[in-house]
Each structure stands twice: as structure tokens, then as C-alpha cells.
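A.B. asks: Any chance you can model this:
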Amino acid sequence: MTSPSSKATARTSSEARAVGRTRTLLPAGTTTGTGAVRRTTLPGGLRVVTETVPSVRSATFGIWAHVGSRDETPALNGATHYLEHLLFKGTRTRSALDISAAIDAVGGEMNAFTAKEYTCYYARVLDTDLPLAIDVVCDMLTGSLIRAEDVDVERGAILEEIAMTEDDPGDCVHDLFAHTMFGDNALGRPVLGTVDTVNALTADRIRRFYRKHYDPTHLVVACAGNVDHDTVVRQVHAAFAGAGLLGDGNAEPIAPRGGRRTLRAAGRLELLNRRTEQAHVVLGMPGLARTDERRWALGVLNTALGGGMSSRLFQEVREKRGLAYSVYSYTSGFADCGLFGVYAGCRPSQVHDVLRICRDELDQVAAQGLTDDEIARAVGQLRGSAVLGLEDTGALMNRIGKSELCWGEQMSVDDMLTRIAAVTPDEVRSVARDILGQRPSLSVIGPLKDKQAARLHDAVA
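C.D. replies: Alright, predicted model coming up:
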């Protein structure tokens, strides 16, 4: 005898099959939860990916767009981020207040972020309120009005956001470093745009940008938590079909970004002289693309070198000498290139000592590598942080959405942990020679005097 709930499940499963192609990517038991990761491709090329975690009472629903600041021309710099703001300003059926009030009324959270290669809009709610989150976020993505008056109003908010970033040199120095490494091209320009480019953007130009980059083939829907895949598919299909966006049944999703790019930025130096209490520095060099198989070894190297309180840079710069409060290393991987950087914030009088120590450590690790103990500790730290970072539905949604958009596939947490654990000391030493053996470039923000500024060239010699 079939229970009513079983009949309902069978019905929604058949409905999902009727509107798209469904695959189970990761079976139950292989993820951080006890459910599966499944993908359905709807007519029109829209992908819906879910991860079911029955043990929680929340759900996070997000839509990822295959567009970021690197897709902008110089005149359109900042358009992707501007558009992110405007999609919250109202649709055919909801005002800006209606959008925010709907999620606030159920205690949910809603936000968005723009990066260099993608944009994401999301809402986190109780599992019982997931239909509302789907309806609101899909309405924003498919029915935004982008009215001229909203463009004018939001321009002021974005200019204030740019000013806020400019007032935070610890944040601003990373934009400066991107420009130092990439120059005046899309990856070297700020995600927010500049005062001049934001002031020049019009409603018509933003609408054209919206129509070009927000069709279903460029989008990935990601949902994680106490969710049913077939139900999510059915609701998303209804939302996009109602907006008239699923008409072409033969359309295929856009492929992950590809291409080859060789980044050459040896010995470049950029100094932005400002009256700040600290000097903020980033010393770095080209890294690896996010698809490079050596990224696992680079992750271990980065963790051991500057990823925690036991890392070399933290110990040498802060613990032993007290020259900086914040010092760390990081990697940024794009589709075809990457960055490796070391950041430190210190008193202007100490900037040359900090840079000398950082450069000495990079050179030493490039020449001699890390010890086996350092590598083992970094592997353990990286494996633990990878899992602990996936303890909420928002992180799970980010993981499966970004994986689908950027790699076109899903990797289980178990497989990820296996890949990290499989990194050998020889692989770490090899990637250290390749990455850290390059001549670095340097970006600095701070109140440096002429003689101090002249000496900065020593760090990149």
C-alpha cells in the first residue's frame, strides 16, 4: 500500500523529469549531510543543483550568474556590481520594500555579492519558508525593472560604498595589488568600479548588460539544507516559465570559463601615499588557475606559510618581533591565471623590516622548501578548516553553486579531503619553487617619506 506522502513524492519526481534532465551527482552519505547532491537542467539551459541535509531546519537558496567584473569593458567598469544593487530595487510585482519585508517577516537573511568572475544572490530561511525565498529571489532575477530613477538613487549608495572602501586601506591595498599585477585590464580593475565610471553608467547601458548576461544559460540555481530536489525544481521552473525565460528547449548551459593567460608582473611596484596610521603592503607574484591540479599543493603551501598562528610568516613577523598585528598569505584562482600574495599592516617606520622578513621567508621556502612537520600540520589544518567551513547551509549552497558554475562538476567532501591528504612534501616543494621562485611585485598604501619610498624597490629586486 502506498502512503499519501509517497504518492506526493512520486508525483513531484515525475514532474521534475517532465521539465528537465535530472542527475544524481553525489549519492547519499558522501557529503557533509546525509543527503545527495542532484542536478536538473531545465529547458532553456537553466541548471538547478541541490544538496539535501535533512538534519537541519534551514535552507539557503541562491542564483549564481556567470558574469563578473572581468566581463566589463573599461567604460562599463562597475556595471556588474551596479546591477547587483538594482535587482533589489523592485520588480513588476514587488517594490524594494516588499522584497526586503518579505524575507524580514520570516526572520530570514538576504544578500548578494559580486566577484571578478561571478555574481550571487541568495536568501537563507527556515525550511518551511523556502517557497517564499525561491519566489522572491527568482522574481528579482527575472522581473527587475531597472528604472532610471532607481539607477540615479542607487548611484549615490554605490559612490558611498566606493568611498567606504577607499577609507579602509587594508581592503583597498588588495585592489591596488590586482592593478599592479594585471594592469589596466578587466582583472586589474576594481569590482566596484571608479567614481568616474559609476557616474557615467546609464539605465540603458545597465539594461543591455542585464539582458546579455542574465539569460538562463548563464545562471545556476543552488539550494542546500532541508530541501527536496524535485520540489525546488518544480518551483524554479514555474518562476522562470512564468517570466517567459524557458522557451528554448534546445539551449545548453554556458561552459565554465576557459582559455590560457600568462601573467607576467615581475618587479612591479605601486605606492599610494596616504595619511594612514599604518603602512599596508601586499608582496606577491603570479599563482595558479583554479583548475590547475597543483592547486591542492599550493593550498598546503599557503597554509603553512601564512595561513594561521603557527605559520612561518605569523611566527617570524608577529610572534618573534611584534612588527605587525595582521600578517597572512593568500591565493586567488581565476579561470586562466591566479595570484599569490602576502599581506601585512605595520607602522610606516617598520615597513622595510617587514618586507625584508617576508621576502627572506619566501626566498628560503622557494629554495629549501618546507619541513615535513610543517607540511603535515598544514594538511591537517586545511582538512579541518575545509569541513568546519561547511557547517551551515549558506556555505553548502556556495560550494555547490560555485562548483557547478566554475568547474561544471561536483566533488564530495570526502574526495576533497582525500585530495588534500594525498599532497606529498615533494609536490609542495615543487610548487614552492615554481611560485615563490618568481620575482615578486609590491603594492603599498601608507604615509611613506621619499627616502622610504625609494627603498621599496629593494623588496622586488
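
A.B. asks: can we go C-alpha only for contacts and neighbour counts from here?
C.D. replies: Will do.

A.B. asks: Could you pull up the contacting residues of residue 88?
C.D. replies: Remark: with contacts taken as CA atoms under 8 Å, 6 or more residues apart in numbering, residue 88 is in contact with 96, 99, 140, 144.

A.B. asks: any idea how far the nearest residue to the last one once chain neighbours are set aside lies from residue 171?
C.D. replies: If I follow you right, that is residue 144. By the measure of CA to CA, 6 or more residues apart in numbering, the closest residue to residue 144 outside its immediate chain neighbours is residue 91, 4.4 Å from it. To residue 171, residue 91 is 33 Å away according to CA to CA, to the nearest Å.

A.B. asks: Count the neighbours of residue 217 for me.
C.D. replies: Using other CA atoms under 10 Å, residue 217 has 22 other residues around it.

A.B. asks: Provide a list of residues in contact with it.
C.D. replies: Counting by CA under 8 Å, 6+ apart, the residues that residue 217 touches are 44-47, 251-254.

A.B. asks: To check against the first, give me the structure of this:
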Amino acid sequence: MVWNLPLLESGNPDNELSVQQDGAVVRRTVLPGGVRVLSEQLPGQRSASIGAWVNVGSRDERSGHFGSTHFLEHLLFKGTKRRTAMDIAEAFDAVGGEANAVTGKENTCYYARVLDTDLPMAVDVISDMVTSALIDPDELETERGVILEELAMNDDDPGDVVHEKFSETVLAGHDLGRPIGGTPETINAVPREAVWEHYQNHYQPETLVFTAAGNIDHDALCAQISDELVRGGWNLTPGATPRVRRDTTPIEGIGLEGRELTVTRQVEQANVIIGSTGITGTDERRFQLSVLSAVLGGGMSSRLFQEIRERRGLAYSTYCFGSSHVGIGTFGLYAGCAPSKIDEVSKLMVVELEKMADSGITESELKRSIGQLSGSLVLGLEDSGSRMNRLGRAELVTGELLSLQESLERIKSVTREEVQTLAAELAARPRSVVRVGPFAA
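C.D. replies: Sure, this is the predicted structure:
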């Protein structure tokens, strides 16, 4: 069953949606102010996961604000009008729960996983953080140092560097190409006033989505969220409309030419990614891409793993990946190997992609990949956090929530011909190469 998620107005008689999916009850409510609440009730489960999603990511930053989205992810844990940073930390430690946040290119999520009896506490704390963060100047300066250390840590990892630079190279000229966490230059440059302005502009009722999964009482959850947001000083205007989803029109003019980039690092193992633009997050072919990726580089039986690692012993890790955003995506082939083997490994990865484009995949590969993806999907949804994330993506990106059965059917419906057609399209796109290792730039 496919459950469509229209952007309903709060106060509208139709602002409630409910459906039975996979033995669970999924409900969606639009509260006054345009705040959306989605929950999946899982009978018998003692844990619950809650996420507060703000529809803002690094792609939404403008000049002078670069790095602000990731800065806010840190600063919301540093204190509110009612809580210190220690209060926030102790609240979750005291009940054996966990709380964290993640910044993406298109969304930011503050989430927690706790026992079902502690869910009201988690909602209280996260709502307080979202509505009432102080963005204290002294805390900001302390956290500036923490973020700079985080960026330095990532820069010391050639695997992180090659992925970051690959995105920058393929998506050059678009905001999606900028690093999520900012750069040392932008983090050092952004003033408190810019971070505060970014917070005020984007952390609003119409951009906020709460998702929860586990032993959830949806009505009680909605009532508490409304109370907490009002308590935090937000004006929940009746009849307000949620912010529209991002325009899904494909982004043109990006990735039209292949580029090469070499990043010099004195490391024992070189890292390389070869790839191009991919498919968008709303593309119906995302299930075909999943099958393609599983066959080409998604596990120990994949072509890249078997050819490069098992048969030739040239690399420990090799795989392919797709990163999908609204309007555009990337697709890449990765390997880590001895610097002296970088050209040989790069050639082998391209050969495997082109073989798939020319000759397709076998029936046994198709069946194996479908089984791999189906099992992974089912096992992943045994975790309340995965289900909470699924609700957030459905609401903010695709506008539809697939039942487990529908997802499995879409995976099983993928054909060899469809995979070959997609592989041929990806193989024909302008190809970029990014290397990180002891090479001359």
C-alpha cells in the first residue's frame, strides 16, 4: 500500500491521516502552525524513537551563513532558557537513553531513543532545544573550537576526504557541492549574529516535522508537542500551512563535464572515487539503482569485490554508492589500495561498470541482489530508529510512505533490462576522478 502525504492545512477537517501498515498503525496530524506529526505504533515494543526534523540543510545556507546549519546542530545541545547543557545530557543518561543530531545537505534531525515510559521526557527536552536554544556567545566560541577539531579529524581520514571532494567535484557550481560541516575558513568566519539569524529564519512551525516510532500514543504525543512548542514561545497559528516540499524538477547544468582532482596526503593507502551525477531522491528508478549497486558493489559477492579483492588482491575495500538529493544525485565507484596500484584499480572499476552497461546482469545476480535488499530492508525495520527515519524521509522528500510489502514488491519487480538501461545511462555520463594519496597535485 502506498500512502500519499499531501501538505494539509492545520485546522482543516482532513488534517488527520491514518493507515494500517505491516501490523502497525501509522498516523499523521498537522497541528496549528503547520507542524507535522507522524507516528508508527508498534505494539509490544518497549522502546520509542522520536525525531524533530527541520527542513533546512547546508544547501540552504547563503553567503555569510556557510556552516551555520552544522553549527546549530551543536549549539542546540548547549543550553536553553530552562536547561543547561549538563541538564540536557543528564536527562538522557539518567534513563539509559541516547540523544544526538545529524545535519544533512537538505534536512537536520534531532533525535532520541528511550524507553516508552520516558518518551514524554524526550519530547520535552528536544522541543525545548528546538524552540528555545540560547546560542550563547561564550558557548558558541567554545563550540567553534570543537567543530574545528571535528573538521580536522575528518581531514585526517583520507576516506572522508575523498568522498567530500568527490561531491564537491561532481556538483561544482551548486550549493549541494559544499561540505555539510563547513570548512575551517567558513567556521572561523561565521559570526554569532549570522548563526542566530539562520536559526530564527529556519526553525519555524511550518518547517518542523516530528516523527516517532515504537510504543506511541499518537494523540498524547500531538497534545504534548503542541503544549511544548507554545511553552517555548512559538506562535501556532490556526490554519497555517506546512512549508512546501522542495521543487523536484531535475537540476540542469551540473556535472556536464568530467573533472580530475588529486589531493596530496602522505598516507600508506590511496583512495579513489570515479563517478558522475546519479539519480534524484524522488526518481522512480531508485529501486533499480539499489539492485544495480548490490550487484556491482554492494557486498562480498558483488562484481567489484570479487574482481578487485578476491581474485586480484588489490584492495581491502571496494564498493559503489549512490547519494540522492532533491533534483540531483551522485553515483560513484570507490576503492582504497596501494598508491602504486591506483591506476590498475581505477581501470578495473570502470571496466566492471561498462560490462554491466554492455551486457547487463545475470538472472542469478538479479535474484541474489533482490534477496539481499529484501532481507536488509526487513531487518532494518526491526529498529524503531529506522522506522522513525523512514517517516521523516517520506514526509520531507518523497511525499509517500510505502508499506513494507509495497517496498518489497517494488524491489522484486526490478528487471535485468531496467538495470542494464540504468547502468548504460550512468556509464555514459561525464566521469570525474578524485584521488587522495601521496601523489603530486
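
A.B. asks: quick revisit: in structure 2, what sits opposite the residue nearest to residue 144 of structure 1 in the alignment?
C.D. replies: Under the alignment (TM-score structural alignment), residue 91 of structure 1 pairs with residue 80 of structure 2.

A.B. asks: How much space separates its match from residue 68 of structure 2?
C.D. replies: Taking CA to CA as the criterion, residue 80 of structure 2 is separated from residue 68 of structure 2 by 18 Å.

A.B. asks: Same question for residue 428 of structure 2.
C.D. replies: Distance from residue 428 of structure 2 to residue 68 of structure 2, counting by CA to CA: 37 Å.

A.B. asks: For structure 1, which segments are assigned as strands?
C.D. replies: Taking DSSP state E to define them, one finds strands in structure 1 at 21-26, 37-41, 47-52, 58-65, 109-114, 119-126, 219-225, 269-273, 279-286, 326-333, 338-346, 441-446.

A.B. asks: in the stretch 301-441 of structure 2, which spans are helices?
C.D. replies: In the stretch 301-441 of structure 2, helices defined by DSSP state H, counting those that start in this stretch lie at 303-304, 342-359, 363-380, 384-393, 404-412, 416-428, listed in chain order.

A.B. asks: Now do stretch 93-112 of structure 2: everything it contacts.
C.D. replies: Among residues not part of stretch 93-112 of structure 2, those counted as contacts by CA under 8 Å, 6+ apart are 49-60, 69-70, 73, 92, 113-115, 118, 122, 126, 176, 180-181, 325.

A.B. asks: Specify, as a residue range, where it falls in structure 1.
C.D. replies: Under TM-score structural alignment, stretch 93-112 of structure 2 corresponds to residues 104-123 of structure 1.

A.B. asks: tell me how far the matching stretch is from the chain's mean position?
C.D. replies: In this view, stretch 104-123 of structure 1 has its centroid 12 Å away from the chain centroid, taken as CA atoms, centre = their mean, to the nearest Å.

A.B. asks: ok so, going back, quick check: the two most widely separated of the contacts of residue 88 of structure 1?
C.D. replies: Greatest spacing in these, by CA to CA: 99 and 144 (11.3 Å).

A.B. asks: and for the two, which residues touch both?
C.D. replies: Taking CA under 8 Å, 6+ apart as the contact criterion, the residues that touch both residue 99 of structure 1 and residue 144 are 88, 90.

A.B. asks: thinking again about what came up before, surely the match of residue 91 of structure 1 and residue 130 touch.
C.D. replies: No - contact between residue 80 of structure 2 and residue 130 fails when scored by CA atoms under 8 Å: they sit 9.0 Å apart.

A.B. asks: And the helices in the stretch 101-250 of structure 1?
C.D. replies: Secondary structure of the stretch 101-250 of structure 1, counting by DSSP H, counting those that start in this stretch: helices at 130-143, 148-166, 169-182, 195-200, 203-213, 229-242.
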